[in-house]
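# would you be able to build a 3D model of this:
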Amino acid sequence: MTDPTKDPRFLRDPYPTYTAMRSSCPVQPMPPGSGGRPSYLVTGYAEAREALGDARLSKDTAVFFAGKESRRRLHPAVAHTMLASDPPRHTRLRKLVTKAFTTGAVAQMRPFITRVTDDLLDQWSAGEPFDLVAGLAVPLPVIVICELLGVPPADRPDVQRWSAELFAAGEPGVIDAASHAMADYMTGLIADKRRDPGNLLLDRLISARDGDDHLSEEELVSLAVLLLVAGHETATNALGNAVLALLQHPAELNRLRENPDEIPAALDELLRFDSAVSTATFRFTTEAVTLGGTDVPAGAPVLVALGAANRDPARFPVPDQLDLDRDATAHLAFGHGIHRCIGAPLAKAEMEITLRAVLVRFPGIRLAVPTDRLDWRHTRLVRGLTSLPVLV
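Sure, this is the predicted structure:
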């Protein structure tokens, strides 16, 4: 079969394709990639949740690609992050990170997030088009995660550019170069913080210990890069997708505008409705697995379509309708199991604060262009708008 996800129409609206695939079979083989072997795409909710929690599906890319010749030149700190590891290494790294990256730290950041949001929205002149992606959804999470890690303001434009380049689909040279630039920068920043320590997230990672265990230099750099990239990519796309969903559902938009205290409870449904991460990161079977009635051989890549799973009518009735009364807490937008996004509390705090500010300050917000003129990022991994022009 051909790969439907390569159709440009898929980028604009993948859900009809996902519905058709799920109806045919919730787990099905895709055409062979450059390695010559087929991958398997999971589109059903139950099957996705099972796959995300199955220890027989490994994320250790070093094992999968061992002995395979590759022209890629990704920096090891990017190629072998905590996301690309299994227990016990993953358990150890996540335990050390969790000690520094707590919900308490997120709570302490809320006044800063609010201040940055207001400063960004102050640049919006009434009557003039405002790109909600470029003007708010991109810079806010970058500023916040850079503040948490201690990245100086003067360096943040470079960090933002490198992060965007890491998702440059179809441009492996650009991705590889960005991985080295980001890792080299974080190596230097860690060295600076050792000379002049503080009490920010990166400082706490440097000093994080579990008994005699601590992070190696390579692990420190890798975690810093991972937190920097993952810490704003998800929030950027989630915020843009949420605002667009509300603009396309005026009744729900009006409801939150009139009752902004309902925004925290609405976040899970907004995240379910249009997942910022379309496909979970790489997994492969370490042994033959039967998933959703499909036999998946050992050594096969498995792609879990989180966006498809969140629109499965078997789990969420009438899934293509945004319903703020729905209990969507079981959504998979942040993944599931041991690899569930560690930055989920920060992403939700950013969404809550920014949605409240936008709806309260700009109650007449509306799209400045027809929806068919909106452009989506050209990657299957994440789902996000390249721009979102709005008016008040």
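# drop to CA atoms for contacts and neighbour counts, all remaining ones
Will do.
# tally of neighbours for residue 253?
The local packing of residue 253 (other CA atoms under 10 Å) involves 20 other residues.
# do residue 171 as well
With other CA under 10 Å as criterion, residue 171 counts 11.
# same thing with residue 266?
22.
# mind checking the SS state of it?
Three-state assignment for residue 266 (DSSP: H, G, I helix; E, B strand; the rest coil): helix.
# wait, it touches residue 322, no?
No: Residue 266 is beyond contact range of residue 322, at 10.0 Å (criterion: CA atoms under 8 Å).
# between these two, what contacts are shared?
Common neighbours of residue 266 and residue 322, using CA atoms under 8 Å, 6 or more residues apart in numbering, do not exist here.
# ok, longest helix in the chain?
Ranked by residue count and defined by DSSP state H, the top helix of the chain is helix 217-247.
# and it, what other elements does it pack with?
helix 76-79, helix 139-149, helix 172-195, helix 201-207, helix 250-258, helix 263-273, helix 344-361 (3 or more CA pairs under 8 Å, 6 or more residues apart in numbering; DSSP states H and E).
# let's compare: structure for the following, please.
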Amino acid sequence: MTTPVEMSRDRFDPSPALRELAGQPGLPRFTSVFGPARLAVRHEDVRAVYGNSVEFSNGAQTRLQGTESADVGFILGYDPPEHTRLRRMIAPEFTLRRMRAIQPRIVTIVDSALDALAAAGPGADLVSTFALPVPSLVICELLGVPYEDRDRFQLLTTRQLDFAVPLEERNQVGQEVAEYLRELVSRHQASPGDDLIGELIRLYGADLSFAELVGVSHMLLIAGHETTSNMLGLGSLLLLENPAQLAVMRDSPDAVEGAVEELLRYLSVVHFGLPREVVAEVTVGGDTLSVGELVVCSIVLANRDAAVVDDPDRLDLTRRATPHLAFGHGIHHCVGAPLARLEMAIAFPALLRRFPTLRLAVPAAEIPFHTTGPVYGVQSLPVAW
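Next comes the predicted model:
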């Protein structure tokens, strides 16, 4: 599969082809992985699209993917008022107060993963031993998914998100994931636990349908490990290649929060959000968009917009806080952002302090990248210490 231009990178940076497209005025037309579309690349334009749920709809997602995902409560495919109702139920589970309550457990999970990494070393694959297990165990515990099932759902969700896999096969994988989650939700309904699914059942059992519980679980399971694990893997590679920046993350506790935000901005592991369909004529970036047109928003380009960020192609973990769109914007802003931030703020410094001599075990040019999915990262990261 040829990498679609909106997913193309030059290691950590937007590809030359993507930058060339971005150099066109307005919202240039191009052939996206979803078909003919417009590309929003400037920070202001992406905010305008993401922040407008009146002229833009997320409902096209189901039709474009050829799936029934929106029919089973997959909240990302919802528009108001359905989205508003579901979001209001889920959001309280991800408040800063709730995150602080689970922080000690995340610390324990990270420490256990580092113990396993040390036992596997002095050389190991950082992705399979650290970047994947940490967020997977966190989201498993949060949702009440048996951790022994992690390998199964990781394999399934990875294939479901891989655009190189034929659509028919991706749909089949999606059905397998949905069937697994139906069984999981049924068990929770019979005996609600202290996890998020159990809490939703206890609080909103009469207002949430079975299908919506399955859909919410599906979204959180995928988002809860796919994005954070890729941030941990890709971010580790970036830091290993930038020793001065690595030292900031490792040695300056007061700088960690801002350092995580700079990594989120600089790496933008989610290439783009779900495509938006124009449902009422609207003007963005000086272009008038017609009903039925699709708009793909390039998060990586918006986060490298010189109108918002000084010297945007420079990594600076001490940079003064700058607005970024790594978690989206508007009503679909990532509900799990506080959890992702907390995991990274714990995991990166802990890794670098536990292994102060951490280094790449192979030449940087040999590191394989994910190039056929909506979330960017490294497939493996051989390290030594």
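# let me see the TM-score of these two.
Here the superposed chains carry a TM-score of 0.91, computed using TM-score structural alignment, normalised by the length of structure 2; 381 aligned residues with a CA RMSD of 2.6 Å.
# ok, which of the helices and strands packed on helix 217-247 of structure 1 comes nearest residue 378 of structure 1?
helix 172-195 (13.8 Å; CA to CA).
# can you list the helices and strands packed on helix 217-247 of structure 1 in TSV and add distance to residue 225 of structure 1?
Shown next, in TSV, are those (distance: least, CA to CA, whole Å):
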stretch	distance to residue 225 of structure 1
helix 76-79	7
helix 139-149	10
helix 172-195	7
helix 201-207	11
helix 250-258	35
helix 263-273	24
helix 344-361	17
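# minimum distance to residue 229 of structure 1: which of these has it?
Per CA to CA, nearest to residue 229 of structure 1 of those: helix 139-149, 8.7 Å.
# so the next helix or strand along the chain from the closest one aligns onto which residues of structure 2?
Counting by DSSP states H and E, the next helix or strand C-terminal to helix 139-149 of structure 1 is helix 156-165. Under TM-score structural alignment, helix 156-165 of structure 1 corresponds to residues 150-159 of structure 2.
# do the same with stretch 107-122 of structure 1
Taking TM-score structural alignment, stretch 107-122 of structure 1 hits residues 100-115 over in structure 2.
# and that stretch against structure 1, how far off on average?
In the superposition with structure 1, the average deviation recorded for stretch 100-115 of structure 2 is 1.5 Å (mean CA distance after the TM-score superposition for structure 1).
# buried residues, that stretch. List them.
Within stretch 100-115 of structure 2, the residues that count as buried by 16 or more other CA atoms under 10 Å are 103, 106-107, 109-111, 113-114.
# check stretch 354-373 of structure 2 too.
355, 358-360, 367, 371-373.
# go through the residues you listed and say which is closest to residue 213 of structure 2.
Using CA to CA, the buried residues of stretch 354-373 of structure 2 come closest to residue 213 of structure 2 at residue 373, 25.6 Å.
# which one in structure 2 is aligned with residue 232 of structure 1?
In structure 2, residue 232 of structure 1 lands on residue 225 (TM-score structural alignment).
# so that match touches residue 131, yeah?
No: shown here, residue 225 of structure 2 and residue 131 do not form a contact pair, counting by CA under 8 Å, at 9.3 Å.
# give me every residue that touches the residue most central in space within structure 1.
Centre of structure 1 computed as the mean C-alpha position; nearest residue by CA atoms, centre = their mean is residue 234, 3.1 Å away. Each residue near residue 234 of structure 1 by CA under 8 Å, 6+ apart is listed here: 276-277, 347, 382.
# among those residues, which recur in structure 2?
Cross-checking the contacts of residue 234 of structure 1 against structure 2 gives 276-277, 382 as conserved contacts, using both residues aligned by TM-score structural alignment, their matches' CA atoms under 8 Å.
# and residue 314 of structure 2, what's its match in structure 1?
Match for residue 314 of structure 2 (TM-score structural alignment): residue 321.
# separation between its match and residue 310 of structure 1?
For residue 321 of structure 1, the distance to residue 310 of structure 1 equals 12 Å [CA to CA, to the nearest Å].
# next one: residue 173 of structure 1
33 Å.
# who has more neighbours out of the two?
Neighbour totals were compared for residue 173 of structure 1 and residue 310, and residue 310 leads with 29 against 16 (other CA under 10 Å).
# looking at it, residue 2 of structure 1 is touching residue 31, isn't it?
Yes: Residue 2 of structure 1 is within contact range of residue 31, at 6.5 Å (criterion: CA under 8 Å).
# between those two, which is the more surrounded one?
Neighbour comparison, residue 2 of structure 1 and residue 31: the larger count goes to residue 31, with 13 against 9 (by other CA under 10 Å).
# skipping adjacent residues, who's closest to residue 12 of structure 1 in space?
residue 376 (6.2 Å; CA to CA, 6 or more residues apart in numbering).
# that neighbour corresponds to which position in structure 2?
Counting by TM-score structural alignment, the partner of residue 376 of structure 1 is residue 369.
# try residue 246 of structure 1
So, by TM-score structural alignment, residue 246 of structure 1 is matched to residue 239.
# contacting residues around its match?
245-246.
# how close does it sit to residue 266 of structure 2?
12 Å.
# on that earlier part again, tabulate the buried residues of stretch 100-115 of structure 2 (TSV), appending secondary structure and distance to residue 298 of structure 2.
Output for the buried residues of stretch 100-115 of structure 2, formatted as TSV (DSSP: H, G, I helix; E, B strand; the rest coil; distance: CA to CA, whole Å):
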residue	secondary structure	distance to residue 298 of structure 2
103	helix	32
106	helix	31
107	helix	33
109	helix	33
110	helix	32
111	helix	35
113	helix	33
114	helix	34
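# could you identify the most distant pair in those?
Going by CA to CA, the pair spanning these furthest: 103 and 114, at 16.6 Å.
# thanks a lot, catch you later.
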